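Attaching a predicted model along with its sequence, questions to come.
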Amino acid sequence: MTDLLIEIGTEELPAIPFLKEKPQILQKFYQILKEYRLECECMFFYTPRRIVILSKQFPVQQQNTTEEFFGPPKQVAYNGNQPTKAFESFLKKCNITAEEVSFIQKEGKEVLYFKRAVRGKKSEDILQEIVKKFINSLNFGKSMRWGSLEESFIRPIRSLSVLLANKPVFMEIYGIQNEAKTFVHRSKTFDKVSFTSIQDYQNKLSSMGVILDPVARRERILNQIQAIEQAEGIQVELDLELLEEIVAITEYPNALLGRFEEKFLKLPPPMIVTSMKENQRYFATYKGGKLFNGFIVVSNALSDDFALIVKGNERVLRARLSDALFFYNNDLKNGFKTEQLESVRFIEGLGSMLEKSQREAKIVQILGERYQQELVKQLQKKHNEVMGLLAETSLIAKGDLMSESVYEFTELQGVIGSYMAEHLGFSKYTVDALFDQYLPKMQNDPLPRHLFSALFSLAYRLDNLMSLFSIQRIPSGSKDPFSLRRAANGIIRIVAHEKISFPLTEIFTTIAPLYQKFDLNELEKFVLERLDSFMDVNPSLITAVLKSGERDIYAIIQKIDALQKVLAKIDNKELNATFKRVANITKDMDLQILKAVNTEILYATEERELFNQFSSIQMQQFDSYVQEIESLMALKPLLDRFFNVVLVNAPDEALRENRKTLIALIYKAFLRIADMTEIAF
């Protein structure tokens, strides 16, 4: 075992594509080492100008191995006692003589066989091959060519340092000769710096403005931010994605506090934060729970005086916020220009954004009527007042799309509208609904804060789904350009959070007249398929509940949860055997037209006990699906005794049909919850 260093020196790596590939980089190197029988522990480091692999236990030679060769069957290899061409081909393939061949049994046949030991190659002899394969394995999305090379990479490779046992290994990759030289921080020198060993490499970087370890850079940033917080009495909003991005673009980070004029705090805080984060990679600061007129910028410069750097960043942010304040003040003067949505096309074949907003308004009214009791209770208003507020909110819901502010900050659509509505004196519920109407955008995003807001989010998603399915823009494979899977996921999350009944078939049918005709069953299936990603359960539980015919999303979720809780307490294999027998008995019966059980011909004790217990359950009112399932599950031992003692297919037709009817009624009662035969234990 010995030390290994691989440094691929590049021009500045773009952070976003690099961070997407980062989790796979070391695993890809490990996979290559496995292929070459050089498995060992390695460390992975990076800065914006280098990708580095280090190992303290790198094998000096491949592990020895063996190679096996299987040839044609004996009867093909020989014609009588004479070798055939197939035999000669096997010798040539293995580069051996006839005396070295043996026979072995394989798949019931005696075939030619040869086995030889393979001595591992020295690591230094194959490192060039390994490094080149490693570079080629990295996938950052787009790549580029430079110079006269045909090879491509995310950015031009400018240096290569591969040292084994502190000695450079002779190689050339991408036109770059391997050498014990590296680039340090540009504030120190633009030239390559020589080093004599792996330890010297680390020392040179450290002393010349490069912190190689990203964990150390992250800790440095966090420690500096904490010191600023304590000194200034502020709190810094640590966006972890932004932090990782800054770690990836700095070699020697320094966190600094900048400030902007208090007049800009008149802007909606999301506009300020977005301007700082998205355009400048600044962290927002807060004081007393409110946005503070300061920001954290992380510099990559080496300096004893950062005053000029801070002033430069303050000047850039001031210009951006001045523009934002100008746009926002204009928007407040002009108000919501909803009528101008007519000039903006939604999607080809689906009309304008005005038409989309009108469709959503109608859906909101439909949902408002469906959930009127909950809304009246929540808003503490009369029914007609609630419906009026829904209509008023719908009129301006998409109005901010025509604002100058949203034109500049497209990701803040809805958010800017909510601040405008608040300034213009609209109801708190209207303000909330405008802010929440696009939530959740991503998997872990917050949900609308109350049912009133949730109706606008549901309407937005329902319109997207219905309209795009109506023109056959249906996701296929991994392609989903209009994020319809995300829309379906959002509906499920909102319904589960609000705990509201949401019968898909009924709701789709009610709003279908707003769209061109299409197969509603296809959309229903599409939405229900998203339950798999929402619920962390045995997928067969979802299938079982859906086979019952249930199409109310919240009821489906409740039933699945209840099944999971109950089944966790019982022997599932025995249960499965019982219900398979039940299903086999009733498979040819129409469960919708069952007769009543004739109690006068329940002769066997076991069938009377089963009937009486089942009848008792049927008369009960249950507070939850768990109670109902547990009561039905209590029939299992009675069912087992019934099957063990009673002859279901009795010669007497009346007895036979009566017993099958009893079993069918029990099966039908279970089907109100789930088809138990679908559950895979």
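Cool, the structure landed. Just so it is clear, the model here is predicted, and its values are computed rather than measured.

Only C-alpha atoms from now on, for both contacts and neighbour counts.
Noted.

list the buried ones in stretch 189-204?
Across stretch 189-204, burial judged by 16 or more other Cα atoms under 10 Å covers 195, 197, 198, 201, 204.

Out of those residues, the closest to residue 153 would be?
residue 201 (24.4 Å; Cα to Cα).

In helices only, show me the buried residues of stretch 189-204.
198, 201, 204 (DSSP state H).

which stretch of helix or strand covers the spatially most central residue of the chain?
For the chain, the residue nearest the mean C-alpha position is residue 443 (6.9 Å; Cα atoms, centre = their mean). Counting by DSSP states H and E, no helix or strand carries residue 443.

In contact with it, which residues?
Residues in contact with residue 443, defined by Cα atoms under 8 Å, 6 or more residues apart in numbering, are residue 486.

One more to weigh against that first structure:
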Amino acid sequence: MTDMHPLLIELGTEELPVKALPGLAQAFFDGVLAALDKRGIAVERGDARPLYTPRRLAVLLPGVAVEQPEQRSEVLGPYLNIALDAEGQPTRALQGFAAKAGVDWTALARTSDAKGERFVHRAVTPGARTAALLPEVLREAVAAMPIPKPMRWGDHGYAFARPVHWLVLLHGDDVVDAALLGLRSGRASRGHRFMHDAPVDIARPGDYVTALETAKVLVDADARRSRIVSEVQSAAQAVGGEARIEPDNLEQVNCLVEWPEAVAGTFEAAFLAVPQEALIATMEANQKFFPVLRDGRLTEHFIGIANIASTDPAEVARGYERVIRPRFADARFFFDEDLKQGLSAMNAGLATVTYQARLGSVADKVARVAALAEAIAPQLGVDAALARRAALLSKADLQSRMVGEFPELQGIAGRDYAKQDPALADLDSDDRTALANAIDEAWQPRFAGDDIALSPLGKVLAIAERLDTLAGGFAAGLKPTGNKDPFALRRNALGLARTLIGSGLDLDLPALLRLAWASVDASIAEVEADRREQAAETARRAGVVLEAQVEGSAAFTGADLDALYDFILDRLKGYYADRGAGVQQFNAVAALRPASLYDFDRRIDAIGTFAALPEAAALAAANKRIGNILRKVEGDIPADIDPDLLREPAEAALAEAVAALQAEADAALARGDYVSVLTHLARLRPQVDAFFDGVMVNAEDPALRGNRLALLRQLSARLGSVAAIEHLSG
């Protein structure tokens, strides 16, 4: 068995880019493994994974073979008719091949393929020592790393993500001599920059993690992350709260420190009058702190992670507090100034902000959304006037100072301003709260996995907003192409679908799309009219008379409706795939193009249940066969089945079974109980199988043939009443 020794590679650097660090570490790790594999060097990987800190990238493998296996090569030479002359002597072609291989031609072997017999040179050479190959393995792995902006230092020609300062390369207990980026390998690593400013000699690879931990460096990113979470949670509990630990913030902090130590800080409680989302955003995005909550509300406490075990944590905390205070003061200033202006006053500024050249200003969009909300509201049991009023204020906060500084607070800021806007004092407490919350919920879901709007009024605004965005995008020719989607139409389509499905809203989507398009059509016509009027006025001033006309609106067509509906359905493919519904099941329901996406969802669930039945495959194949038969029919098929023409026992039995099923299945279909419908249909399998086994559909007698086709058409209508089940076949 090949001897195996552990392998350690550590590349020490200046602080690496935070967001790129995990990817760089993984690429380095993968590159080393790929280079070893390329050379046939056996590796025992075990549970090895990339090791890294802000100042180092490391690969630690529990076992790497000390040498390559024997290297076998096979080089094909000329065919015999070219290699040998009539006397069987070698031609120049064969002699040249043998000379290149370094052997006499008589030492060559022969092999055969489809073209005949030919010469071949086979060789076996001992494998190289791994230590001799590791320098090139290392260089190859580094060269393959994705470094978008390599940095140069000194007067040499090489570059890396950051300047490098040391290189450890051990195979077993021995240092492997190698040169890389101006460094010579050794066994000396380095500890924490401040708490252990001295070399750390690594005796053997297995000592690496422990030796660095002794030197105040946690090189295992998982261990470092766990320590951060534990430290933050303990510090938050000590002040009577619960830390908010967002994955992205945690990952960035993990890439900033080598020895994490939690330090609790506080800020003035007066800042809590500012929307907590603004304070949380600046803590996480700007300072990489962890906010402390109590019962879901922000407290005046936060947790920072120091990259040192300080002898004076209180001074560190004071430093954190000095850093955070100016940002909070800015947020408080923005908030107070916005309150003085008032949400209603902010709305006026939207008329000066262009939404899209053909679709007018943001104020024009708000007006369209308000009209849609007013029309949709009664279908959700929401007061239409309140829906219109909420929609008219739904984008006012885009003109606020707070959103200008913190764009992620769109809707959130508007919610808080609405609660305090004197212009809304005429509303009772419940309506005012509902309106304020709906301004926030109109933006939901904001991202993948986010919750949909919770309140009925919020759902109305969320639906209206996305309908207008989608219809406007398509009418203005902004349909996404490739990766380009400047108006986020894909995200809006999925958000609309999720809201309708998740809320159980049985709304007619094509009707809503027509309504939205009509409103967009009017806007485009109005914008075009204004543009032409301005052009005419400019011409008049120049002494030229132009007639101001309106033309080129985006009149809605059936093709537009189909394209927009299909675009929304396409977004649902991934959504249902994540829920376990296969493409065949999705296509089976999509083929029926249900008007309601909530109805679409119920059909998807039902077809999933049906697909698991033992009868499903046979009935799907049968319906596919029926469809093929009916498509080839020339002429009319009788509307009804004539009982007197049911000559064969199998066709009579099928007709009887379909008729017996009709009332029960139709009742279940009417109440949307699609699982029951398909369960009933599954009972038809014996009769369907018997029919196709014993009945000739295309009988010579036209009357018999027509009657059998009528029976098949009725059967197909029943089988396809919930979904086009033929999509489940093959």
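Sure, I can see it. These figures come from a predicted structure and were not determined experimentally.

What does the superposition give as a TM-score?
Superposed pair, TM-score by TM-score structural alignment, normalised by the length of the first structure: 0.91. Supporting alignment: 669 aligned residues with a Cα RMSD of 2.7 Å.

hmm, back to that, which residue in the second structure aligns with the residue nearest to the centre of the first structure?
Mapped onto the second structure by TM-score structural alignment, residue 443 of the first structure lines up with residue 448.

ok, now residue 144 of the first structure?
Using TM-score structural alignment, residue 144 of the first structure lines up with residue 151 in the second structure.

Show me what the lengthiest helix in the second structure is packed against.
If you go by DSSP H, the second structure has its longest helix at helix 509-541. Secondary-structure packing of helix 509-541 of the second structure (3 or more Cα pairs under 8 Å, 6 or more residues apart in numbering; DSSP states H and E): strand 360-361, helix 362-376, helix 456-475, helix 558-578.

Could you check the ones you listed and tell me which one is nearest residue 277 of the second structure?
Nearest of those (Cα to Cα): helix 456-475, 19.0 Å.

Read off where the helix or strand just after the closest one ends up in the first structure.
Sequence order places helix 489-502 as the next helix or strand after helix 456-475 of the second structure, per DSSP H and E. The aligned range for helix 489-502 of the second structure in the first structure is 484-497, by TM-score structural alignment.

centre of the chain versus that stretch, how much separation?
With Cα atoms, centre = their mean, to the nearest Å as the basis, stretch 484-497 of the first structure stands 14 Å off its chain's centre.

do stretch 182-190 of the second structure as well
41 Å.

do the same with stretch 390-408 of the second structure
Chain-centre distance of stretch 390-408 of the second structure: 27 Å, with Cα atoms, centre = their mean.

Also stretch 17-30 of the second structure?
For stretch 17-30 of the second structure, the distance to the chain centre is 21 Å (Cα atoms, centre = their mean).

in it, what's buried?
So for stretch 17-30 of the second structure, counting by 16+ other Cα under 10 Å, buried means 17, 18, 21, 22, 24, 25, 26, 27, 28, 29, 30.

pretty sure the fifth one contacts residue 142?
No. No contact is recorded between residue 24 of the second structure and residue 142 when judged using Cα atoms under 8 Å, the distance being 9.7 Å.

And the helices in the stretch 201-350 of the first structure, which stretches?
214-232, 240-249, 269-274, 280, 307-334 (DSSP state H, counting those that start in this stretch).

I'd like to know which elements the third one is packed against.
This points to helix 269-274 of the first structure. Against helix 269-274 of the first structure (3+ Cα pairs under 8 Å, 6+ apart) you get no helix or strand.
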